[in-house]
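**Q** Only the shape, not the letters, is given here:
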């Protein structure tokens, strides 16, 4: 397992590297502290799991995650943060973030999060799971047709492409989308797709 760790705290990187190597024998960790070095590592190991310091400037983190998701779409990310209540963290789930781990958590929790993320499973702070259970119930309330449309939307298809796939008019697609936006309490297709993707993934919770 190849892991790139991008963190501003060299002591944290050093300690975590030793601990993870003791608990995940097959892991190879590449510590990084500069953005240009990160891109070199990602080019060298495009499928590597990224462990990102989420305590850095949120604008930088958001930009970095979006760029990484576009350039390295098969590379997952684990965010380490001192504050799991930062609003941008939920948005980050749309950018291949599979786990968010409080910085003070035990090595066992980090091992669980990394192993889950490497398998494409989601590992979130315990109190987040309740929100996703509620959102999942919202998806369950959609009609079969609305779920079909939402799934195609989440796959990146346009209204015209959805209408062709389902053999319905573009106007009908638009009407269904407006209805499901209201039902899911989202404002646009991006938020709807993000909600669908997050709720369709297996969520593994851990206690804070």
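**A** Now that the structure is in, tell me what you want to look at. The structure presented is a predicted model; accordingly, all values stated were derived computationally and were not measured.

**Q** okay, CA-based contacts and neighbour counts for the rest of this
**A** Fine.

**Q** got the contact list for the residue most central in space within the chain?
**A** Centroid-nearest residue in the chain: residue 97, 2.5 Å away (criterion: Cα atoms, centre = their mean). Applying Cα atoms under 8 Å, 6 or more residues apart in numbering to residue 97 gives the contacts 76, 77, 78, 79.

**Q** Included below, for side-by-side comparison, is a second structure:
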């Protein structure tokens, strides 16, 4: 384990899959624990394991006991990241994941480089979701109809629109700052203003809102990791 390397918990799947992922992830995180299931792993624990990121190979959005265990796992640290590595997508499961504060929802149809890149972005504080997730949510409709909290279409400045486009195209604050030739602190101020104006709470919702309104039509994912999108 290198100095400062994040500690990871892998949950679900069979033992062979977990051990295989442990080898794949060794350059990005240090896998310090593995559970066969989340419920079994959390039973009997007074405190959740001390990890920085949790990789869920199982996702049961309709299981209240499972969701309660997930909340207990997250309660140990508000900065603990949770990423789902699932088999498929459906809009309801994605909505539950977002409601539970999951930081990434990935599908097992891409290679190790894309997974490593996605987890790196999550550890930097980004949310990482495939473009198909955004499409699934848009098919279900945008809950507020694209209006601001006051019921009116928001008016964004040229700079705010440009920043929203870059959020929708998957750029982090650091990348936006570099592209615009400004400071990351300035970008953070603009991002907060954009979120407030369009009536959303985070970058994931901002990207969905942007694509629903034709803002940022490029790929959500920065190349070469075309499978997942930071939002």
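**A** Perfect, I can see it now. Quantities reported herein were computed from a predicted structural model and do not represent experimental measurements.

**Q** that older thread, which of the contacts of residue 97 of the first structure are buried, as a PyMOL select command?
**A** To isolate the buried subset of the contacts of residue 97 of the first structure in PyMOL, counting by 16 or more other Cα atoms under 10 Å, use the following:
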select buried, resi 76+77+78+79
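
**Q** Buried ones in stretch 84-94 of the second structure, by neighbour count?
**A** 84, 85, 91, 93, 94.

**Q** Tell me which entries of the residues you listed lie within helices.
**A** Counting by DSSP state H, the buried residues of stretch 84-94 of the second structure place 91, 93, 94 in helices.

**Q** Go through those and say which is closest to residue 67 of the second structure.
**A** Comparing those against residue 67 of the second structure with Cα to Cα places residue 93 closest, at 12.0 Å.

**Q** Quick check: the closest one touching residue 61?
**A** Yes. Look at residue 93 of the second structure against residue 61 with Cα atoms under 8 Å: they come within range, at 5.9 Å.

**Q** So what does residue 80 of the first structure match up with in the second structure?
**A** Alignment note: residue 80 of the first structure maps to residue 85 in the second structure; criterion TM-score structural alignment.

**Q** circling back: spatially, which two of the buried residues of stretch 84-94 of the second structure are the most separated?
**A** Pairwise over the buried residues of stretch 84-94 of the second structure, using Cα to Cα, the maximum falls at 85 and 91, 15.4 Å.

**Q** Return the residue of the second structure aligned against the residue nearest to the centre of the first structure.
**A** Residue 97 of the first structure maps onto residue 102 in the second structure, by TM-score structural alignment.

**Q** hang on, its match in a strand?
**A** No. Per DSSP: H, G, I helix; E, B strand; the rest coil, residue 102 of the second structure lies outside any strand segment and is coil.

**Q** how near is it to residue 178 of the second structure?
**A** 28 Å (Cα to Cα, to the nearest Å).

**Q** Could you point out the helix or strand that follows the helix or strand containing residue 129 of the first structure?
**A** Assigned by DSSP states H and E, residue 129 of the first structure belongs to helix 128-140. Moving toward the C-terminus from helix 128-140 of the first structure, the next helix or strand (DSSP H and E) is helix 144-154.

**Q** can you list contacts of stretch 21-35 of the second structure?
**A** Counting by Cα under 8 Å, 6+ apart, 1, 5-12, 18, 41, 51, 112, 116, 119-120 sit against stretch 21-35 of the second structure.

**Q** Just the ones of those residues in helices?
**A** Filtering those for helices - DSSP H - leaves 18, 41, 112, 116, 119, 120.

**Q** Reformat those into JSON lines and put neighbour count and distance to residue 130 of the second structure next to each item.
**A** Shown next, in JSON lines, are these (neighbours: other Cα atoms under 10 Å; distance: Cα to Cα, whole Å):
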{"residue": "18", "neighbour count": "21", "distance to residue 130 of the second structure": "22"}
{"residue": "41", "neighbour count": "17", "distance to residue 130 of the second structure": "28"}
{"residue": "112", "neighbour count": "12", "distance to residue 130 of the second structure": "15"}
{"residue": "116", "neighbour count": "18", "distance to residue 130 of the second structure": "14"}
{"residue": "119", "neighbour count": "24", "distance to residue 130 of the second structure": "13"}
{"residue": "120", "neighbour count": "16", "distance to residue 130 of the second structure": "15"}
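
**Q** Now do the helices in the second structure.
**A** 15-24, 38-42, 64-75, 91-99, 112-123, 131-139, 158-168, 173-180, 184-198, 203-212.

**Q** The last one vs helix 131-139, what angle?
**A** Relative orientation of helix 203-212 of the second structure with respect to helix 131-139: 70 degrees, computed using axes from the mean of the first three to the mean of the last three Cα atoms, to 10 degrees.

**Q** wait, isn't residue 125 of the first structure in contact with residue 132?
**A** No. If you go by Cα under 8 Å, residue 125 of the first structure and residue 132 don't touch, sitting 11.4 Å apart.

**Q** which residue lines up with residue 123 of the second structure in the first structure?
**A** In the first structure, residue 123 of the second structure lands on residue 118 (TM-score structural alignment).

**Q** who's in contact with that match?
**A** Here residue 118 of the first structure is in contact with 49, 76 (Cα under 8 Å, 6+ apart).

**Q** What of residue 116 of the first structure?
**A** Residue 116 of the first structure touches 122, 123, counting by Cα under 8 Å, 6+ apart.
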